[in-house]
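> structure of the sequence below:
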Amino acid sequence: MTDTSPLATERSSARGRRARRAVAEQRILGIDPGMTRCGLGCVDVDPRRRARLVEVAVVRTPAAASPELRLLTLAEALDDWIARLAPTSLSVERVFAHDNLRSVISVAQVIGVVMVAGARAGLEVAQHTPSEAKAAVTGSGTATKAQVQAMVQRILGLDAPPRPADAADALAQAICHGWRGGGTGIDGGTDMVSAGGSIRVSARTPAQQAWAAAQARARRTGAVDPRRRLR
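Below is the predicted model:
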């Protein structure tokens, strides 16, 4: 039986718009994951690497709300953005290590919500580390938040720097994927099939390969971050 519900019709229309746009440009939805503040930034990138702002916002959830309701709020926002803007791919910040265990768990939960939303819509879902996104827009993987905001403003031709920093980080994540690609694959793997059905071989950048190697070492030693383990 064919699903003729409004949501199914909207998703079908979105897939059609993505297919037509993919011929000329990419539309990337970048996400800076966070439970309290989740940055969403959508850009179009043409074959000449020119980037144009589509939409940017920060979704906020109250700290007093239960985690499942906060995640539901974020999931509904993502579904709305995907349905309205019809991105060709999603790129979410890859989190490697964090001193605050509670914070990293909540961020990981948000990343899971993002990945499910992308897979449900049939999109490629990529991940780039914060240093990769910073390097893509500023030339330095150790750039400050103010420097990222200033360069995102310049790249997109905005009247003012995107604020708060979560918004700029989401846009930097989208620009990074539009310019560099990659951001896919699993540790030790070279092939990966996206939700859209495409196969990407050896898609990792050198920085992503180094990240994967560090993560594999962390698993072997049982440490969260091999740089911080006791000797």
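
> for the rest of this, base every contact and every neighbour count on C-alpha atoms.
Noted.

> relative to Val107, how far out is Cys38?
9 Å (CA to CA, to the nearest Å).

> for the comparison step, fold the sequence that follows:
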Amino acid sequence: MRVLGVDPGLTRCGLGVVDGRPGRAVMVAVGVVRTPSGGDPGERLVFLERELDAWLARFEPEVVAVERVFADTNITTVMTTAHATAIALLTATKRGIPVVFHTPTEVKAAVTGSGRADKSQVTAMVTRILGLDVAPRPADAADALALAICHAWRGAAEARLAALAARVPR
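Down below sits the predicted model:
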């Protein structure tokens, strides 16, 4: 299963593509889309859309895994993250690619075994799981790869269970 992980952000949006199945994952690509924080918000969103569309065209993922927006006390950050999330959802949906959401806790638990892991632990495990010589930087890139790994492992298992359940006579 090829998964594009998206760690949404308007200033920095992490992207990571992984080919994986439960217990196994290989990195295909990783990067960060950056937009100038002082730029026009609409232009920044258009730029993000173009970049995401290019990644979708180039890597042809079967699914896009996006981090679920976490509402904290900084409303401005939540709103710009939500805008970037909407661009990922829109861009993938226009291409007929399903979008799934995972919470930070789910992602941390999938790659580290603990939903309370910190960013350095997530980065270390992503590096180890993917057999990388160098840790992906910045953290947005590592988080995007973690999202892709999480879905490749958990999503594939959930899909198999759903397929089995569909075969059971009622």
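
> how close are the two chains, by TM-score?
Put the two chains on top of each other and the TM-score (TM-score structural alignment, normalised by the length of the second structure) is 0.90; 158 aligned residues with a CA RMSD of 1.4 Å.

> nearest residue to the middle of the first structure?
In the first structure, the residue lying closest to the centroid (CA atoms, centre = their mean) is Val92, at 1.7 Å.

> to which secondary structure element is that one assigned?
Using DSSP states H and E, the element containing Val92 of the first structure is strand 89-93.

> with the second structure overlaid, report how far that strand is off on average.
With mean CA distance after the TM-score superposition for the first structure, strand 89-93 of the first structure departs from the second structure by a mean of 0.3 Å once superposed.

> which residues in the second structure does that strand align to?
The aligned range for strand 89-93 of the first structure in the second structure is 63-67, by TM-score structural alignment.

> other residues contacting that stretch?
For stretch 63-67 of the second structure, contacts defined as CA atoms under 8 Å, 6 or more residues apart in numbering pick out 2-8, 85, 88, 92, 97-104, 147-148, 151.

> could you redo the last one with a cut-off of 7 Å?
Around stretch 63-67 of the second structure, the neighbours that count as contacts under CA atoms under 7 Å, 6 or more residues apart in numbering are 2-8, 97-104, 147-148, 151.

> what do you get for stretch 60-73 of the first structure?
With CA under 7 Å, 6+ apart as the contact definition, stretch 60-73 of the first structure has outside contacts at Met35, Thr36, Arg37, Cys38, Val110.

> at 10 Å what do you get?
Stretch 60-73 of the first structure is contacted from outside by 34-39, 59, 74-75, 77-78, 106, 109-110, 112-114, using CA atoms under 10 Å, 6 or more residues apart in numbering.

> among those residues, which are located in helices?
Using DSSP state H, Leu74, Ala75, Ala77, Leu78, Ser106, Gln109, Val110, Gly112, Val113, Val114 are the members of those that sit in helices.

> out of these, which end up buried?
Leu74, Ala75, Leu78, Ser106, Gln109, Val110, Val113, Val114 (16 or more other CA atoms under 10 Å).

> my guess is the third one meets Cys42, correct?
This means Leu78 of the first structure. No. The pair Leu78 of the first structure / Cys42 is not scored as a contact, 11.5 Å apart, by CA atoms under 10 Å.

> please enumerate the shared neighbours of those two.
Taking CA under 10 Å, 6+ apart as the contact rule, Leu78 of the first structure and Cys42 both touch Leu29, Ile31.

> map Ala170 of the first structure onto the second structure.
By TM-score structural alignment, Ala170 of the first structure lines up with Ala144.

> tell me how many other residues crowd its match.
The local packing of Ala144 of the second structure (other CA atoms under 10 Å) involves 31 other residues.

> got it, and Arg12 of the second structure?
22.

> that one maps to what in the first structure?
Aligned partner of Arg12 of the second structure by TM-score structural alignment: Arg37.

> now its match: closest residue in space that isn't a chain neighbour?
Counting by CA to CA, 6 or more residues apart in numbering, Arg37 of the first structure lies nearest to Arg60, which is 4.7 Å off, once chain neighbours are set aside.

> mind telling me what the one you found corresponds to in the second structure?
By TM-score structural alignment, Arg60 of the first structure lines up with Arg34.

> and Gly16 of the first structure, by the same measure?
Counting by TM-score structural alignment, Gly16 of the first structure has no partner.

> and Gly16 of the first structure, how many neighbours does it have?
A total of 12 residues lie near Gly16 of the first structure under the criterion other CA under 10 Å.

> which residue in the first structure lines up with Met79 of the second structure?
In the first structure, the residue paired with Met79 of the second structure is Ile105, using TM-score structural alignment.

> in contact with its match, which residues?
If you count contacts by CA under 10 Å, 6+ apart, Ile105 of the first structure has them with Met35, His98, Ile111.
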